[in-house]
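Asker: Generate coordinates for the sequence data below:
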Amino acid sequence: MVALVKAQAKIKVDNTGALLNVPVLLTDQGVFDPLLDYLISESHHRSLPWMNRVVFSCQLLLEYMEVNKGLFSEPSLLFLNFVQRLSHGTIDTQGYDPSGLFWLPRKASNVNQIISALNGLTDWLAINQNTTLLNPFTEATSHQERLNYAAWHKRNQYNFLGHIKPQGLSETMRKARKIRGKKDVIKTDGDAISFPEQLFKPLFIDGFGKAKDPRVALRDQLILLLMHGSGARESDALHLWVDDVFEDPTNSNSVIVRLYHPEEGKAPHRWIGRKRQTTRSAYLAEKYHLVPRNKLTGTARVGWKTRIVDHSDNYIQMHWFPAYLGELFAVLWRQYLLYLLPIERQHPYAFISFSKAKIGNPFTLNAFNQSYKAALARINRIVSKPEGLTPHGHRHVYGRRMSNAGINVKIIQKALHHASLHSQTVYTQPGIRDVSVALEQATQKLDGQHHSLFREDVELNWKTIMEHGFDDIDPNGLFTGRYPKFKG
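Answerer: Prediction:
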């Protein structure tokens, strides 16, 4: 089987000094050019995770094509069998796979993502390089038309003017892909597992606070406060600049924290560049020869998810809840700045590494996740998404805390910086743990009362219950009934 290797490349597309960072596939013939052409054409409005997903999907398809050369009479038939192998795997019941792929069955959602990525790639190649479509459109059945309309409605129901049908929609509704993925299981809005409130103090004091280096302890406690007390994502916190924290004019004991868009946010101190630019992207380039962290690759990259800003300067303002956490942040922030002052930094970011090898460098997500894991270990806990013991669990508990306090949903939406109310339902609706606790509390209220499942005149003991028999699990009366055949 041909060796395919994914790599990160810097591509020169013009005569300027700017280089384009994109993932590529390396074959024994060099870079796989059709994929590279597609990624370059889409790079101006696509994210790095999207590019990585396309490259991975293409790699799977090329590997499948390599081990099945000349086997299929037409491209769509090859693609159909490729999708089936994604769904069901390539290994037989004896653990044998002559192709050497040894693929395990994939989740329906993952298969559908791969199909979608390859649809985009092969459609573009068909239009721009006259290749044959792998997954062409066919006439949709009436059932598929209804599904298409339902999908369109779901995508647009929360958008402004989303109810207005665009021209050509009916024609789109009448088309369907020849090859589609499996139907995924129907999910509820999801169970947003929030961080347990009772563990916050131990994590803050005995977890992060017991780090050997006091500078590390302060830095990580500040990030924790941003997540737990203002709902910041861990990636949001790492975009914070030293200049983004201000004294609160309404409360001198607290601070205002603003998180600016890493590219479009306004540069600090009314800075104006040589070409009259005022954005952070220009500021980083001119002053530090850096690019925004969301444009980097590898471990240095820090994503940015928020699309809604609070001000024309392109920032979101964090809101402390409860308010006293902002006062705690203010105290620790002043101490942290004293630790930061003597360290040489070639960047404006607030949170830095204090390790000897990387001292002064911007703190990375990987490094914070390791600190988070170590802090949990100090309080005898481990990272666990089902228990809410993850960095993102603090954003969930922030939303859940506001909901439990009876705060208006529009205020919660504003505090979480969500584009729509629908986006925050996962943060504020009852979770699995909430339902279990509520039912347990309700059960306790029933103590001492007769359950309607049994007659009030029947004594509730195991012997009496067993005499009634259980026809579904013991139809022959071996263990139950008035005269069981096998007596305990």
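Asker: contacts, neighbours, all on C-alpha from now
Answerer: OK.
Asker: Tell me how far the nearest residue to N314 once chain neighbours are set aside lies from L416.
Answerer: Across the structure, with C-alpha to C-alpha, 6 or more residues apart in numbering as the measure, the residue nearest N314 apart from its sequence neighbours is G265 (4.7 Å). For G265, the distance to L416 under the criterion C-alpha to C-alpha, to the nearest Å works out to 18 Å.
Asker: My reading is that K6 lies in a helix. Confirm?
Answerer: No. Applying DSSP: H, G, I helix; E, B strand; the rest coil, one finds K6 to be strand, outside a helix.
Asker: for the closest residue in space to it that isn't next to it in sequence, helix, strand, or coil?
Answerer: Once flanking residues are discounted, K6 sits nearest to L25: 4.7 Å by C-alpha to C-alpha, 6+ apart. Three-state call for L25 (three-state DSSP): strand.
Asker: Would you do the same for the sequence below? I want to compare the two.
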Amino acid sequence: MQVVTMRMRTSLKIKVDYQSPTRLHKMRLPALVTSQGILISLLEYLSEKKRSNSWRKKVTAAVAMLLDYIALSGISFSSPTILLKSFRNALTNGTIDLDLEDPTGLYWPNRRHEYADDIVILLTAYADWLAKQPGHSGIIMNPIREATTHEEKLNWCAYHHRQDGKLLNHLTSEHDRNSNHFTREVSRDKSSAIILDEAKRFPREYYNKLLDKGFIIASSRSQEKHARTDYKSQAMTILMNAGGLRKSELFHIYLDDIDIDTTRNEAIVRVHHPAYGTAPNGYSNRKDYLNRKFRMKPRNEYLEEEALHAGWKAPTTNQQMFFAVEFYPPSKAQEFLLAFHNYILYQRVDAKGRHPFAFTNSNGRPETINNFQRLHTAAVRRIGLPCSKYDGTTEHGHRHAYGYRLAENGFIQSYIMHAMHHAHPDSCLVYIQRTAKDLREKMRATEAYGKTTPQSDNEDNRSKARPIVSYRDTTWERRQ
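Answerer: Got it, this is the predicted structure:
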């Protein structure tokens, strides 16, 4: 029997310009259109929460899945707890039976427990908010099988959640549980113990080859180096591999954010908060500057589907709402400066007052994440490597290489946290842990030297026990 893969939908995802009652200006938001119209309560919820567009997209998708399940499962649910348990079970086990049939028409595959947890947590927060809204809580009391609109179905969940507090509970604190009157009716499933994902860092032995041989302007037939070399992609890659920047942070950098330390002949690069960072020419902040001078929004406020979108993962900044790029090794600041200088001199297309961003495309418009990903992928394949997260050859592999290089050279965790602009000290652990490859190499080295036991753990824990790099008189000096 052939499985029908077309999945039924009870709502349509669109983008709308929505003006909240509490805001003066419209916001571009994802929305759900049902047979009864746009789900207004969802728009109100998304506009009220100061979260990323990526988060808004996930909430919208989660609500759409719940509405599909309520409408198509054919089950008469007697309580929101039973509904959520059934919904979660459908997420983790799928809806397709052993005969490859699915009476719901959803054709959901089985998913990881962690995925189901994330979906249910998003729905719980929405239900919490909905239960507190006037006109949404305490007025719809019909069983769900008698409800006639999607809003009523969500109201029903919110009403019962407010009444008995048994929709969900993922809180870990006893104090939080007591204060919110939650019980653990539907909680996280216990999954197998796993270690942190291995740091898939860009392979060190191919890095210089990527810069020199990978970043070539394919359309150029000239043999002249300045016409053939893609200096822009070189500079952006150095910022990630030697400066630890996230890919998305590259696209918030203004031309004025890159300066020169003339005493050292090194680049000084600052990354400002896309909305609240200090703006040039006396504007109140960068959001005000972009709006009034260029009729643009901060790039993290564009939806993911829009070309100008660039995320912002809330790195730690100073009081002026920026952080400085810490190049390592420090000599890489000169290497970046050379690539960026060549880019400005030979290749950057003048923006002609249309925007302030440092990196532009061939039309002088702000460079986009999608285009840079395309250039990076082509460069990786040009030097004979596959471009995959598993091999560490995607853009994010460079940030992993930066963090691992710091740990490898003895920087303690607090230094790495500062260099990578993490808010929590444990966030850098995924970047600095040993990998299976490291373990195998250690085993081979031990065997080669005729040792029966590994060397002291002090070597593996040297970032804690014996840092070999210290900060002294504003310069990094390697201890002899």
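Asker: Superposed, what's their TM-score?
Answerer: Remark: TM-score between the superposed chains equals 0.80 [TM-score structural alignment, normalised by the length of the second structure]; 415 aligned residues with a C-alpha RMSD of 2.7 Å.
Asker: between G265 and L416 of the first structure, which one's more packed in?
Answerer: Regarding G265 of the first structure and L416, a neighbour count based on other C-alpha atoms under 10 Å identifies L416 as having more, with 26 against 20.
Asker: Looking at the second structure, name the residue matched to the residue nearest to N314 of the first structure.
Answerer: Structural correspondence for G265 of the first structure with respect to the second structure (TM-score structural alignment): G277.
Asker: Now the terminal residues of stretch 17-29 of the second structure, how far apart.
Answerer: In terms of C-alpha to C-alpha, the two terminal residues of stretch 17-29 of the second structure are separated by 6 Å.
Asker: Now do it: everything it contacts.
Answerer: K15, V16, L43, E44, L46, S47, E48, N53, R56, Y302, L303 (C-alpha atoms under 8 Å, 6 or more residues apart in numbering).
Asker: again, 10 Å this time
Answerer: Contact partners of stretch 17-29 of the second structure, identified using C-alpha atoms under 10 Å, 6 or more residues apart in numbering, comprise 14-16, 30-31, 40, 42-48, 53, 56-57, 60, 301-303.
Asker: Which residue numbers in the second structure does stretch 114-122 of the first structure align to?
Answerer: Per TM-score structural alignment, the counterpart of stretch 114-122 of the first structure in the second structure is residues 119-127.
Asker: By how much does the matching stretch deviate from the first structure on average?
Answerer: Overlaying the first structure shows stretch 119-127 of the second structure at a mean distance of 1.0 Å from the equivalent residues (mean C-alpha distance after the TM-score superposition for the first structure).
Asker: next one: that stretch to chain centre, how far?
Answerer: In terms of C-alpha atoms, centre = their mean, to the nearest Å, the centre of stretch 119-127 of the second structure is found 20 Å from the chain centre.
Asker: Ok, stretch 82-97 of the first structure next?
Answerer: Relative to its parent chain, stretch 82-97 of the first structure has a centroid offset of 29 Å by C-alpha atoms, centre = their mean.
Asker: Could you check how far the match of G265 of the first structure is from Y289 of the second structure?
Answerer: G277 of the second structure sits 10 Å away from Y289 of the second structure when distances are taken as C-alpha to C-alpha.
Asker: quick one on the thing from earlier: only the buried subset of the contacts of stretch 17-29 of the second structure, as a ChimeraX command please.
Answerer: Buried residues within the contacts of stretch 17-29 of the second structure, by 16 or more other C-alpha atoms under 10 Å, are selected in ChimeraX with:
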select :30,31,42,43,44,45,46,47,53,56,57,60,301,302,303
